[in-house]
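Asks: Using only what follows, build the 3D model:
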Amino acid sequence: RLLADLRARFHTISLVWADGGYAGRLVTWAKTVLSMTVQVVQRTDDLTGFHVVPRRWVVERTFAWISKHRRCVRDYETLPAHHEAMIHIPMIMTMSRRLARTGDW
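Replies: Got it, this is the predicted structure:
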């Protein structure tokens, strides 16, 4: 459902990165139905120590930004719409601070 909404709103997006849990039928469905490429970023369990996995850091960084806000640290919300709003608010605050710092407007 999320990919279908993404395609409907932003028709120029053609590549989506996904976690290893989304491998399988979703990749072929997105390719045939939505004409969208879903690239699964796999992690390797056989490595020891810290290794950067390509594109996975983007998701982890975003989760860290959201977790800076106290209400997003725990799951207090009961309705999915409230939870979604509590994700939008920290991201709006984060992105508006970043835009204000640039001064390119």
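Asks: rest of the way, CA atoms for contacts and neighbours
Replies: Will do.
Asks: Quick one: distance of the helix or strand hosting residue 88 to the chain centre.
Replies: Element membership for residue 88 (DSSP states H and E) is helix 80-102. A distance of 13 Å separates the centroid of the chain from that of helix 80-102, by Cα atoms, centre = their mean, to the nearest Å.
Asks: which residues touch that helix?
Replies: With contact meaning Cα atoms under 8 Å, 6 or more residues apart in numbering, helix 80-102 is reached by 65-66, 69, 71-72, 77.
Asks: Stretch 9-17 now?
Replies: In contact with stretch 9-17 (Cα under 8 Å, 6+ apart) are residues 7, 35-41, 55.
Asks: Do you have the helices of the chain handy? List them.
Replies: According to DSSP state H, the chain carries its helices in the segments 2-9, 25-33, 56-67, 80-102.
Asks: Quick one: these as a markdown table, columns for mean neighbour count and distance to residue 15 too.
Replies: Shown next, in a markdown table, are the helices of the chain (neighbours: other Cα atoms under 10 Å; distance: least, Cα to Cα, whole Å):
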| stretch | mean neighbour count | distance to residue 15 |
| --- | --- | --- |
| helix 2-9 | 12 | 11 |
| helix 25-33 | 13 | 10 |
| helix 56-67 | 13 | 14 |
| helix 80-102 | 12 | 22 |
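Asks: one more to put side by side:
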Amino acid sequence: MTDRNAARSLLPTARSNFRRLARIWADGGYTGYLTDWTARHLGLVLDIVRRSDDASDFEALPRRWVVERSFAWLLRSRRLVRDYERCTDTSKSLILWSMTMLMSRRLAAQCQQRLARTRAA
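Replies: Below you'll find the model as predicted:
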């Protein structure tokens, strides 16, 4: 089964589980009837992210870069480098823990910068 055909069976489940879902970004493999089908049957917008035709070297795609960057942040946690977990709940908890650590470090750094600026003034 191709990814495009599998999407027709998976997207309705995603739509029912994530009620705020309104837009989906996909690569060029999902072009064709799936964009029309998604709009007609699910009321979702399926955007196909493509490279420009004149690009000859590597070109970071703007939306895809956000996803890849997020995965890179997650893989900084040693436990998430390999998927050793048997339960999806454990994996989910580890991802939440990793992102909580990332955000708390960023917030702490911002707080320290504000304190340094206040003390300097």
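Asks: Next, the TM-score between them, please.
Replies: Here the TM-score for the pair of chains, by TM-score structural alignment, normalised by the length of structure 1, is 0.67; 99 aligned residues with a Cα RMSD of 3.0 Å.
Asks: circling back to that earlier point, tell me the one of the contacts of stretch 9-17 of structure 1 nearest residue 18 of structure 1?
Replies: Of all the contacts of stretch 9-17 of structure 1, residue 18 of structure 1 sits closest to residue 40, with 4.8 Å by Cα to Cα.
Asks: show me the contacts for the closest one.
Replies: Residues near residue 40 of structure 1 by Cα under 8 Å, 6+ apart: 17-20, 22-23.
Asks: same thing but 7 Å
Replies: Residue 40 of structure 1 sits next to 17-20, 23 when contact means Cα atoms under 7 Å, 6 or more residues apart in numbering.
Asks: And the residue nearest the centre of structure 2?
Replies: residue 67 (3.8 Å; Cα atoms, centre = their mean).
Asks: measure that one to residue 94 of structure 2 for me?
Replies: 18 Å (Cα to Cα, to the nearest Å).
Asks: same deal with residue 105 of structure 2?
Replies: Relative to residue 94 of structure 2, residue 105 of structure 2 is positioned 17 Å away (Cα to Cα).
Asks: again, but for residue 100 of structure 2
Replies: 10 Å.
Asks: Which ones among the contacts of residue 40 of structure 1 map onto strands?
Replies: Counting by DSSP state E, the part of those found in strands is 17-19.
Asks: any idea which of those residues is closest to residue 29 of structure 1?
Replies: residue 18 (13.8 Å).
Asks: Could you find the counterpart of the closest one in structure 2?
Replies: For residue 18 of structure 1, the aligned position in structure 2 is occupied by residue 26, per TM-score structural alignment.
Asks: Burial check on that match, number of neighbours?
Replies: Look at residue 26 of structure 2: counted by other Cα atoms under 10 Å, it has 16 neighbours.
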